[in-house]
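J.: quick one, what's the 3D model for this:
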Amino acid sequence: MKKIVVCGRNDGGKSTILGELYKGLKNRNFQPLAVGSGVQDEKPYLHKGIDPNYLTIAVPEPGRDIASDIDRVIRNAVNQIKEKNKLIENAKRALEELNKVRSVLELGHLSQKDIPKTAALPDVVLIEAVGINDGYKAEECRKLADVLVTVIPAGLKGEIIMEAGNFLLDEADILVVTKVDETPRDVTSTTIKLLQRIYRTKPIIPVVATKGVHMNLVLDEVIKGLAEPMILFDPILPDETTKRVN
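T.: This next block holds a predicted model:
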């Protein structure tokens, strides 16, 4: 399965973006598996509309991201769905056999309405990159992601954006600038213009994720990346970080 990684600072609204992407992908006939942060429990993700059957929480080691353990986490989550589906199918067959006996004894049939339907297996993984303490410098996220979505708070200081070694900005497929109500419009505009000067070929999308504003644009870019991920990859020349702003 291809992996969409939502990364960035922990105050950038990553889990909100994750929830919006989950709902958007569902509406586009994907079935995502969401991998949430072990820093918090499942409740915030459930409140964002993620089906608990397709939610798993990864607990990162101190100071590390979940990337080192992600394959095991995904495999376990998929196996749980398969096992639950197997139990459901077994329950249906058992009830069918019981109803045959009840029919012979003229006891009437028992309904299968209380037996849940089997769940579709996920076809894409949505991961919130967590456990990162240095903002935009975790290279393992790029190695993990087929589509890398980097989240930048609209009020982030320009000096932080321009720091050398911001690997997750340099290597992002999509840059999402998250705006909250208290962020002044001119601050948001300044942040976007700075990013546009540095990353001229990348999609840079401002969103108000809590209201779903412009999330459809992010979703379009993500789906484009799933179909043809190499198109979005923007190779970084060795000396580019020293020439970040002309």
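
J.: for the rest of this, base every contact and every neighbour count on C-alpha atoms.
T.: OK.

J.: what ranges do the strands span in this protein?
T.: 2-8, 32-37, 55-58, 124-128, 147-153, 174-178, 204-207 (DSSP state E).

J.: burial count for Arg9?
T.: 20 (other CA atoms under 10 Å).

J.: and Asp71, by the same measure?
T.: So Asp71, with other CA under 10 Å, has 12 neighbours.

J.: could you also give me the structure for this second sequence? I'd like to compare it with the first:
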Amino acid sequence: MSQDPQPNAVALNTLKGGVGKTTISLNTARELAERDHDVLLVDLDPNGHLTVGLDFREVYIDDEHADLGEIIIDRDAEPDDAIVSTEFGFDLFPSTADLEDVQDRLGSVNHGTVRMRQFLVEPLLGDTYDYIIIDTPGSTGHLTDNALVATESILVPLRPGPESLGGFERTVERLIKPLREFISLDLLAIVPTDLQRRIDQQTLDRELIESLVTREHLAAKVPNFAYISPADLEKID
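T.: You can find the predicted model right below:
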């Protein structure tokens, strides 16, 4: 492990598809690895796009490869049995084709919501990895709940568009607020993605940034690369 980082785990989720969630997960893991941190990227999406995109399709479809269910439900495998190394300097806990079945099983097993925290994140965070990043399904469900309970931290990507804030509001109402009745779930950041348009005109990029920075409770969650103060926005007009 590298020295001095505060070990941290975060789950990425937005209840809206096509916002760049998987891309941000991958880029964050790569950037942290390039800074000499030990990073585990967890693909929790049953579609397995991240796993396949990293050239682990054979792992995704391999019935013999240890999967999440064997580790956190059956308890007859350990995380190291599933984790693979990537060419980008971080490790991957891959998705597998039976992950939807794991989601169903988590609904009936005792203490199903805390399984990932107890048997995956807590044993690895700090001792083996500086950072654990979980790319969740873009929907509610037992896998998403497990990721948020395990990390107690969420990063929400938003892509400019008519429904961008709607996706964020759904995430707050259906995920964040209900879980905050039981855990201290931190909204780590709101990350605008795919910013390509001018902000000195009324573009979708400008509308998204303005809608975030003019709300005091959200402005502090916008990363520096996307933040423009309301005063500066007025000067641009």
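
J.: list the TM-score for the superposed pair.
T.: Aligned and superposed, the two chains score 0.52 in TM-score terms (TM-score structural alignment, normalised by the length of the second structure); 163 aligned residues with a CA RMSD of 4.3 Å.

J.: winner for burial among the strands of the first structure?
T.: Compared across the strands of the first structure, strand 147-153 shows the largest average neighbour count, a mean of 27 (mean count of other CA atoms under 10 Å).

J.: circling back: okay, the strands of the first structure in a markdown table with distance to Met162 of the first structure next?
T.: Below are the strands of the first structure laid out as a markdown table (distance: least, CA to CA, whole Å):
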| stretch | distance to Met162 of the first structure |
| --- | --- |
| strand 2-8 | 15 |
| strand 32-37 | 27 |
| strand 55-58 | 31 |
| strand 124-128 | 24 |
| strand 147-153 | 13 |
| strand 174-178 | 14 |
| strand 204-207 | 16 |
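
J.: the residue mapped onto Pro122 of the first structure from the second structure and Leu120 of the second structure, how far apart?
T.: Using TM-score structural alignment as the criterion, Pro122 of the first structure maps onto Tyr129 of the second structure. Distance, Tyr129 of the second structure to Leu120 of the second structure, using CA to CA, to the nearest Å: 11 Å.

J.: for Leu212 of the second structure, same thing?
T.: Going from Leu212 of the second structure to Leu120 of the second structure by CA to CA gives 34 Å.

J.: and the lengthiest helix in the first structure, what's buried?
T.: When the first structure is parsed with DSSP state H, its longest helix is helix 70-104. Of the residues in helix 70-104 of the first structure, 70, 73-74, 77-78, 81-82, 84-85, 88-89, 92, 95-96, 99 count as buried by neighbour count, 16 or more other CA atoms under 10 Å.

J.: of those, closest to Val147 of the first structure?
T.: Ile70 (15.4 Å; CA to CA).

J.: need the counterpart of the closest one in the second structure.
T.: Match for Ile70 of the first structure (TM-score structural alignment): Met116.

J.: from memory its match sits against Ala150, does it?
T.: Yes: the criterion here is CA atoms under 8 Å, and Met116 of the second structure meets it with Ala150 at 6.0 Å.

J.: and the helices in the second structure, which stretches?
T.: Ranges of helices in the second structure, per DSSP H, are 21-34, 49-53, 57-61, 68-69, 79-82, 99-106, 115-116, 122-124, 142-151, 164-171, 177-179, 204-213, 216-219, 230-236.

J.: between the ones you listed, which one is closest to Asn8 of the second structure.
T.: Ranking the helices of the second structure by proximity to Asn8 of the second structure (CA to CA) places helix 142-151 first, at 7.9 Å.

J.: who are the packing partners of the longest helix of the first structure?
T.: When contacts are defined as 3 or more CA pairs under 8 Å, 6 or more residues apart in numbering; DSSP states H and E, helix 70-104 of the first structure sits against strand 55-58.

J.: which strands and helices sit next to the strand it packs on?
T.: strand 32-37, helix 70-104.
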